[in-house]
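Asker: Predicted structure and sequence below. I'll ask about it afterward.
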Amino acid sequence: MKLSTFYGHSVACGFPSSADDHKEAALSLDDHLITRPASTYIVRANDDSMVNVGIHNGDLLVVDRSLTPKHGDVVVVALDGQLTCKILGRRRGGLISANDKYAHIPIWEGQELIVEGVVKASVRYHRGE
């Protein structure tokens, strides 16, 4: 990924704060988002079932296959050959949506569930051009 200029100060999202022009270093998003390139892929989110964990329709998901999935992780799974992004649930015994409009998906005996990876991060475009 191309390097971009990284400023060493943060940006207030509430009231404005004094800004400085201190450029800290060049920054590659790969260094922050992709720890293991050989096991990482990027996929686009396709609906609003995960909005309450900050994943919106059209976001890019950074998915790492090398991570061991834990209950409560956001994962990409193949359930009977169909891909979906959900929360891996323990208490409800299935795949949990992060939007009350969508029911959770129970996992029944005999179904094939393959965890394709753990979602490490998401990237959202705020202005498409």
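Answerer: Received, thanks. None of the values given here were measured: they were computed from a predicted structure.

Asker: From here on, just use CA atoms for contacts and neighbour counts.
Answerer: Fine.

Asker: biggest strand in the chain, by residue count?
Answerer: Ranked by residue count, the top strand of the chain under DSSP state E comes out as strand 113-123.

Asker: helix, strand or coil for the closest residue to Val53 other than its chain neighbours?
Answerer: In space, and not counting its chain neighbours, Val53 is closest to Ala98: 6.2 Å by Cα to Cα, 6 or more residues apart in numbering. Following DSSP: H, G, I helix; E, B strand; the rest coil, the label given to Ala98 is coil.

Asker: which residues touch Ala98?
Answerer: 49-53, 86-87 (Cα atoms under 8 Å, 6 or more residues apart in numbering).

Asker: Below is an additional structure, to be compared with the one above:
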Amino acid sequence: MGVYRIEELARDSEGVVLVPIMGPTLCAGFPSPADDFLEGALELPRWLAPNPPATFAWNISGDSMRGAGIFDRDLAVVDRSLKAVHDSVVVAAVDGQMSIKRFLVEERVARLAFDNPDLPAFAVEEAAEAEIWGVVRFSIRWHIARAGLVR
């Protein structure tokens, strides 16, 4: 995957796509793309979601990824078609629980880490069951108080 300027991406891709917003939040049980777990859809320009069938959005709960700039109540946009590489932020199913983690490969050992120095990393093999579900492409954060958003 190359590095592109926003102008190049916007020019190369036209239209908008609907990205399903999954529920419950990432720290709850394992959701599937079934309609029972959909909480709505987010309309994004195609250049932000180049592979719509593999793209999902999730509400974040907690601050375990604050070092990555992802905070409680942010929205993570996850692409299941991307391959996780060292230092990727990923959504992983760990022992049946969905969570957002930093994927690290250290001395040939894959680890999932919180991006919060108060919480330790653990080796993927330490979990009874672990699967990388997708790679976080970007997150969306409110910069104004949500209480001030009146429709």
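Answerer: Perfect, thanks for sending it. This one's a predicted model, so the numbers in the text were calculated from it and none came from an experiment.

Asker: TM value for the aligned chains?
Answerer: TM-score for the superposed chains, counting by TM-score structural alignment, normalised by the length of the first structure: 0.72, backed by 105 aligned residues with a Cα RMSD of 2.2 Å.

Asker: before we move on, the earlier item: what subset of the contacts of Ala98 of the first structure is buried?
Answerer: 49-50, 86-87 (16 or more other Cα atoms under 10 Å).

Asker: Just the ones in strands from those residues, please.
Answerer: Short answer: those in strands (DSSP E) are 86-87.

Asker: Strands of the second structure, residue ranges please.
Answerer: Counting by DSSP E, the strands of the second structure are 16-22, 38-45, 55-59, 75-79, 88-94, 97-106, 109-113, 122-123, 130-140.

Asker: For those, give me TSV that also has distance to Ile6 of the second structure.
Answerer: Output for the strands of the second structure, formatted as TSV (distance: least, Cα to Cα, whole Å):
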stretch	distance to Ile6 of the second structure
strand 16-22	15
strand 38-45	12
strand 55-59	19
strand 75-79	17
strand 88-94	21
strand 97-106	25
strand 109-113	30
strand 122-123	36
strand 130-140	14
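
Asker: Among those, which comes closest to Ala10 of the second structure?
Answerer: strand 38-45 (8.2 Å; Cα to Cα).

Asker: helices or strands up against that closest one?
Answerer: Applying 3 or more Cα pairs under 8 Å, 6 or more residues apart in numbering; DSSP states H and E, we find strand 38-45 of the second structure packed against strand 16-22.

Asker: Give me the angle between the strand it packs on and strand 38-45.
Answerer: Following axes from the mean of the first three to the mean of the last three Cα atoms, to 10 degrees, one obtains 150 degrees for the angle between strand 16-22 of the second structure and strand 38-45.

Asker: Check the second structure and tell me which residue is nearest its centre.
Answerer: Centroid-nearest residue in the second structure: Val136, 3.5 Å away (criterion: Cα atoms, centre = their mean).

Asker: Give me the contacts around stretch 43-56 of the first structure.
Answerer: 57-63, 85-86, 97-99, 101-102, 122, 124.

Asker: contacting residues for the one in the second structure that sits across from Leu113 of the first structure in the alignment?
Answerer: The pairwise alignment with the second structure assigns Leu113 of the first structure to Ala130, based on TM-score structural alignment. Counting by Cα under 8 Å, 6+ apart, Ala130 of the second structure touches 92-96, 124.

Asker: same question, Ala76 of the second structure
Answerer: Counted by Cα under 8 Å, 6+ apart, Ala76 of the second structure has contacts 57-60, 136-140.

Asker: again, but for Ile105 of the first structure
Answerer: Ile105 of the first structure neighbours (Cα under 8 Å, 6+ apart): 94-97.

Asker: For the residues you listed, give me a markdown table that also has neighbour count and distance to Glu129 of the first structure.
Answerer: As requested, the contacts of Ile105 of the first structure are exported to a markdown table (neighbours: other Cα atoms under 10 Å; distance: Cα to Cα, whole Å):
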| residue | neighbour count | distance to Glu129 of the first structure |
| --- | --- | --- |
| Gly94 | 17 | 38 |
| Leu95 | 24 | 34 |
| Ile96 | 23 | 33 |
| Ser97 | 23 | 30 |
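
Asker: Which single one of those is nearest to Phe6 of the first structure?
Answerer: Ser97 (34.9 Å).
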